[in-house]
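# Need coordinates for the below:
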Amino acid sequence: MKKVSIVGAGLAGSECAFQLAEKGYNVTLYEMRDKQMTPAHQTKDFAELVCSNSFGSQTNYSAPGQLKWEAEKLNSLILKIAKKYQVPAGMALAVDRKLFAKEITSHLKKHPNITIIQKAIDSLSDLKMPAVIASGPLTNKNLAKSLSNHLNTDSLYFFDAIAPIIDAESINWDKVWLANRFDDVEKDYINCPLTKEEYFNLITEIKKADTLEFKNFEKKDLELIKNTPYFDACMPIEVIISRGDLSLRFGPLSPKGLTNPHSKEKSFAVVQLRAENKNKTSYNMVGFQTKMSYPEQKRIFKMIPGLENADFLKLGSIHRNLYINSPKKLNTNLSSKKDNQLFFAGQITGVEGYFESTCIGLLAAIAIEKENLFTPPPQQSAFGALLNAITEDKENFQPTNINFSLFKPLTEDDIVKLQGSDYIKDQKLKGRKNKQVRRDLQIKNAKYYFLNWYNSL
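Reported below is the predicted structural model:
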């Protein structure tokens, strides 16, 4: 039986371990959190979701939705369990994070081909090859140093922030309402309306609020902290506001598609809350990742109508994450250019987002199993677009999530193939009014190329 070592039982490591175990590999999975916790994790469960509880859009016509469609074809464990513990969140795939993580943990611990060793790996020399580094953005400092030595480079970092979670019973239902944007049927989100005056009062207080101090280990290099970018999908509200007082209103606090049944006056802005679990006993504040101090969070967020008596089960926080310069250091099969038996997977490779990390773990498993016969998925597909984004050589590499700009552009031949008898020569598909037509064609094209690759596995 072939053997493989995997470091980290996060989303990528868990997915990679499951896929290889299913292929008959003897997997040794190392997870340090039984002995050593990180600044962000709360439990010892595998695949714990530390930021939001959402895996993003699952609509058929979106880039994240296409990524999920492809992952389902590849029998993704993370996706299967996520759907099992899905909570209402409109078109997004949000989960009961506690039940989700417990199920993943149980699934892996019961697998006959997976051996769990709960300890920290401090050096690459401690591992038997082939090995997968899926230790995530909070890789312990000793292993990070070992990786830096192997890669002959300083590690790269970005900041990640977490939104507060509120006890549902503490919400004032006389001031809020349930609804999804532009949807009269589904009612998954709690909506807290803000008048113009309330909105600007909130902005003023956030701008002058005290912020959290960095952990001691993050103070060692103040210049590094100064130049560290933020993870776009978890951008702190303070950073958004720094771009303009109306930035939040045109972002997560947009009132578009929402009508307040308690008032004839149109809301100037709306704060949305999304269920944390299936029983809807707690909600997280959508888009409210923050680095404000804990007392300030309680004071300021209680200014939001409906949250005057909010009981915060968890407050927002911020931590620094690590990723490597994958285009310079990794091959297209996710192996190190210095050692083709050392693979990398997940957020440490420079992908943003829970599901993106999962899919890179899945791809690493395929690459290991196929060995020299591995062929990267085509860039027209979501998997291929994501892989190309982190392995194609580029000057300035920064973390990215899945989006249409990563896909290989449609060619005239693609359009002819997809439209068939409906094809019109020299048709113009540019411009806002043709955006959905382009997206539909891009999704159809992605499915076509992905299935050709999938059938060749």
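
# From now on I want contacts and neighbour counts done on CA atoms only, so please keep to that.
Noted.

# I'd say I241 and S247 touch.
Yes: with contacts counted by C-alpha atoms under 8 Å, I241 reaches S247, the gap being 5.8 Å.

# intersection of neighbour lists for those two?
Taking C-alpha atoms under 8 Å, 6 or more residues apart in numbering as the contact criterion, no residue touches both I241 and S247.

# quick check: longest helix of this structure.
Secondary structure of the chain per DSSP state H: the longest helix is helix 435-454.

# next one: that one to chain centre, how far?
Centre-to-centre, helix 435-454 and its host chain are 22 Å apart (C-alpha atoms, centre = their mean, to the nearest Å).

# again with stretch 2-13
With C-alpha atoms, centre = their mean, you get 19 Å for stretch 2-13.

# got the contact list for that stretch?
By C-alpha under 8 Å, 6+ apart, stretch 2-13 touches 14, 17, 24-32, 46-48, 78, 121, 127-136, 345-347, 354-355, 357-362.

# Who are the packing partners of the longest helix of the chain?
Contacts defined by 3 or more C-alpha pairs under 8 Å, 6 or more residues apart in numbering; DSSP states H and E place helix 435-454 against helix 63-73, helix 412-419.

# Mind giving me the packing neighbours of the shortest one?
Under the contact definition 3+ C-alpha pairs under 8 Å, 6+ apart, helix 412-419 sits against helix 435-454.

# Next: the first one.
For helix 63-73, the elements it packs on are strand 54-57, helix 77-84, helix 382-391, helix 435-454, judged by 3+ C-alpha pairs under 8 Å, 6+ apart.

# again, only using 7 Å
The helices and strands touching helix 63-73, judged by 3 or more C-alpha pairs under 7 Å, 6 or more residues apart in numbering; DSSP states H and E, are strand 54-57, helix 382-391.

# so the longest helix of the chain versus helix 382-391, what angle?
With axes from the mean of the first three to the mean of the last three C-alpha atoms, to 10 degrees defining the directions, helix 435-454 sits at 90 degrees from helix 382-391.

# about what we covered before: among the helices and strands packed on helix 435-454, show me which one is buried the most.
Mean neighbour count (mean count of other C-alpha atoms under 10 Å) peaks for helix 63-73 among these, with a mean of 21.

# One more, so I can put them side by side:
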Amino acid sequence: MPAERVRVIGGGLAGCEAAWQAARLGVDVDLYEMRPHRRGPAHVSDHLAELVCSNSMRGAALENAVGLLKEELARLDSLIVTSAREAAVPAGGALAVDRERFAASVEGRIAEHPRITLHREEVLELDDPRPTVVACGPLPGDALLAAIDRIVSESDLAGDAPRRLHYFDAASPILAADSIDESVMYRKSRYEKGDGDDYINIPLDREQYAQLLHDLRTLPRHETKAFESDTRFFEGCLPVEEMADRGDDVLRFGPLKPVGLRHPVTGVTPHAVVQLRKENRDGSALNLVGFQTRLTWPAQREAFGRLPGLANVEWLRLGVMHRNTFIDSPRLLDERLRLRGVRPLWFAGQITGAEGYVEAAACGAMVGIHAAREMLGWSPLAVPPECALGAVVAHLQNTVSHDFQPANVTWSMVPPLPTAIREKKIRRGALAERALAALAAFAERVGAP
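Down below sits the predicted model:
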């Protein structure tokens, strides 16, 4: 008897990865994407796997927890990581992608897979008894949000605690490369990583940095609606003006830090550095790194236009802010990210509080595997806690807090080594080696009953 089909709601990173992993194990999947019929507030295209914020998937090296997470996913034949590596653009030690190439790669593979059927229609309810993966992202429509509230209430697990939470996220501006004055800039990657010149750097002296702080603190910002008065941001992706509000040197020790960016000609280390990174493979579009913002568009043109070399810049996209929704996963989901006490219903991606592109894909991969194994009648299979994949799941399932918040994967989520190692690089290398060994054993069992 063939396995029951799985319905996946949402064609973002988590939904596409969940569909891919389930199909890879031999389960037929119906993947639903609401675009082009309806776009969310942060969408600008109708592509699957659209990257609505940065084009960076962060560090690529195994000494970074997110780098290890990417490698683990790659060893599970991840759709998202494979497509990202194909669409990579130079970004020093990070994995950044050409958005269009990346989305096209994901969409093409989904379309070609014989076990995945893509439905371009909006799902408005969760009453359908079919096994379902909710991977709607952090910006679902009102009808689906109401359906999530209803089904979560049926589980009767959250008590009086809020079942649905939110925070605000923002995106950085993008500009045309041929409109900048590169004579006042220099090309260099921090610590010479990558090809050594993957970033274009705008050096700021004390006066220029002070002017930027003044602009960020005083120019108009988009006001949130009355019902969004509890304006909470994700700490890992704060708006640039919020960082400016927190202190004079916060930006200098954050996205504008000059460490490792000494001027190649003068030998001087600037007071602060604004970096531009390629948005696409040909470098015709550049991202203002770390400048996610909720300044009004006229204020952005004024503040960022005062940066050296950007006086006559052509803005391809100005920064925007949007509200992200997530559920209280530790209270509601089990170790397979399945809603406790309810028919086969899984949650995956940012709706769970898995923050970050790679973390969302990782969450989708695990849910796709769990859902497929259940449909095939196979025994449950837990990802080893030593793996970065295990760390992502553990955060969503075991976090003990009255204020659960989204988080990126970090080494602190991984169990320590049995013998302490003082040197950080060696310690992280040992953690990565242990994780990949554990993953190899897990990967062998994924496709077996």
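
# TM-score of the superposed pair?
The TM-score (TM-score structural alignment, normalised by the length of structure 2) is 0.93; 431 aligned residues with a C-alpha RMSD of 1.5 Å.

# follow-up on the earlier one: ok, and what's touching the longest helix of structure 1?
Residues from elsewhere that reach helix 435-454 of structure 1 (C-alpha atoms under 7 Å, 6 or more residues apart in numbering): 61, 66, 377-378, 380-382, 410, 418, 429.

# give me that answer again for 6 Å
Applying C-alpha atoms under 6 Å, 6 or more residues apart in numbering, the contact partners of helix 435-454 of structure 1 are 380-381.

# Which of the helices or strands spans the equivalent of P409 of structure 1 over in structure 2?
Using TM-score structural alignment as the criterion, the counterpart of P409 of structure 1 in structure 2 is P416. Using DSSP states H and E, P416 of structure 2 falls within no helix or strand.

# What about P416 of structure 2, how many residues nearby?
For P416 of structure 2, the count of nearby residues is 14 (other C-alpha atoms under 10 Å).

# what's the nearest residue to it if we skip its chain neighbours?
L431 (7.9 Å; C-alpha to C-alpha, 6 or more residues apart in numbering).

# Aligned counterpart of that neighbour in structure 1, please.
Per TM-score structural alignment, L431 of structure 2 is aligned with Q442.

# Would you mind measuring from its match to P137 of structure 1?
31 Å (C-alpha to C-alpha, to the nearest Å).

# Same drill for these two, tell me which one is more crowded.
Q442 (26 against 23).

# Counterpart of I6 of structure 1 over in structure 2?
I6 of structure 1 maps onto V8 in structure 2, by TM-score structural alignment.

# Now do the same for that match: helix, strand or coil?
Following DSSP: H, G, I helix; E, B strand; the rest coil, we place V8 of structure 2 in the strand state.

# That one and A372 of structure 2: what is the separation?
Using C-alpha to C-alpha, we find V8 of structure 2 at a distance of 12 Å from A372 of structure 2.

# same deal with E71 of structure 2?
From E71 of structure 2 across to A372 of structure 2, the span is 22 Å (C-alpha to C-alpha).

# cool, L76 of structure 2 as well?
Distance from L76 of structure 2 to A372 of structure 2, by C-alpha to C-alpha: 14 Å.

# With neighbour numbers in mind, choose between the two.
Set side by side, L76 of structure 2 and A372 show more neighbours around A372, with 30 against 19, by other C-alpha under 10 Å.

# And the more buried one, what's its match in structure 1?
With TM-score structural alignment as the criterion, A372 of structure 2 matches E369.

# That match in helix, strand or coil?
Quick answer, by three-state DSSP: E369 of structure 1 is helix.

# How many residues are close by the nearest residue to it once chain neighbours are set aside?
For E369 of structure 1, ignoring the flanking residues on the chain, the nearest one in space by C-alpha to C-alpha, 6+ apart is L20 at 7.2 Å. Neighbourhood size, L20 of structure 1 [other C-alpha under 10 Å]: 23.

# now swap in the one 3 residues further on and tell me
A count of nearby residues for K23 of structure 1, using other C-alpha under 10 Å, gives 14.

# before we move on, what about K256 of structure 1?
15.

# Tell me the residues of structure 2 aligned with stretch 238-251 of structure 1.
Stretch 238-251 of structure 1 maps onto residues 241-254 of structure 2, going by TM-score structural alignment.

# so how far is that stretch off the chain centroid?
That offset, for stretch 241-254 of structure 2, works out to 23 Å (C-alpha atoms, centre = their mean).

# Repeat that for stretch 433-449 of structure 2.
On C-alpha atoms, centre = their mean, the centre of stretch 433-449 of structure 2 falls 24 Å from the chain's centre.

# Stretch 287-306 of structure 1 now?
The answer for stretch 287-306 of structure 1 is 23 Å, by C-alpha atoms, centre = their mean.

# just stretch 311-329 of structure 2 next, same as before
13 Å.

# cool, stretch 418-431 of structure 2 as well?
27 Å.

# Same question for stretch 83-94 of structure 1.
From the chain centre to the centre of stretch 83-94 of structure 1 is a distance of 14 Å (C-alpha atoms, centre = their mean).

# how about that stretch, which residues of structure 2 does it hit?
Aligned by TM-score structural alignment, stretch 83-94 of structure 1 falls on residues 85-96 of structure 2.

# Enumerate every residue touching T399 of structure 2.
T399 of structure 2 sits in contact with P330, where contact means C-alpha under 6 Å, 6+ apart.

# gap between it and E235 of structure 2?
Counting by C-alpha to C-alpha - T399 of structure 2 and E235 of structure 2 are separated by 17 Å.

# repeat for S155 of structure 2
To E235 of structure 2, S155 of structure 2 is 30 Å away according to C-alpha to C-alpha.

# can you check A438 of structure 2 too?
31 Å.

# And for N55 of structure 2?
Look at N55 of structure 2 and E235 of structure 2: by C-alpha to C-alpha, they are 19 Å apart.

# higher neighbour count, these two?
The residue with more neighbours, out of N55 of structure 2 and E235, is N55; 25 against 14, by other C-alpha under 10 Å.

# Need the counterpart of that one in structure 1.
Per TM-score structural alignment, N55 of structure 2 is aligned with N53.

# Next up, the contacts around its match.
Contacts of N53 of structure 1 (C-alpha under 6 Å, 6+ apart): 94-95, 97.

# change it to 10 Å
Residues in contact with N53 of structure 1 (C-alpha atoms under 10 Å, 6 or more residues apart in numbering) are 86-87, 89, 93-98, 100, 274-277, 283-284, 354.

# my read: K278 of structure 2 touches A94, true?
No: applying C-alpha atoms under 10 Å, one finds K278 of structure 2 not in contact with A94, separated by 11.8 Å.
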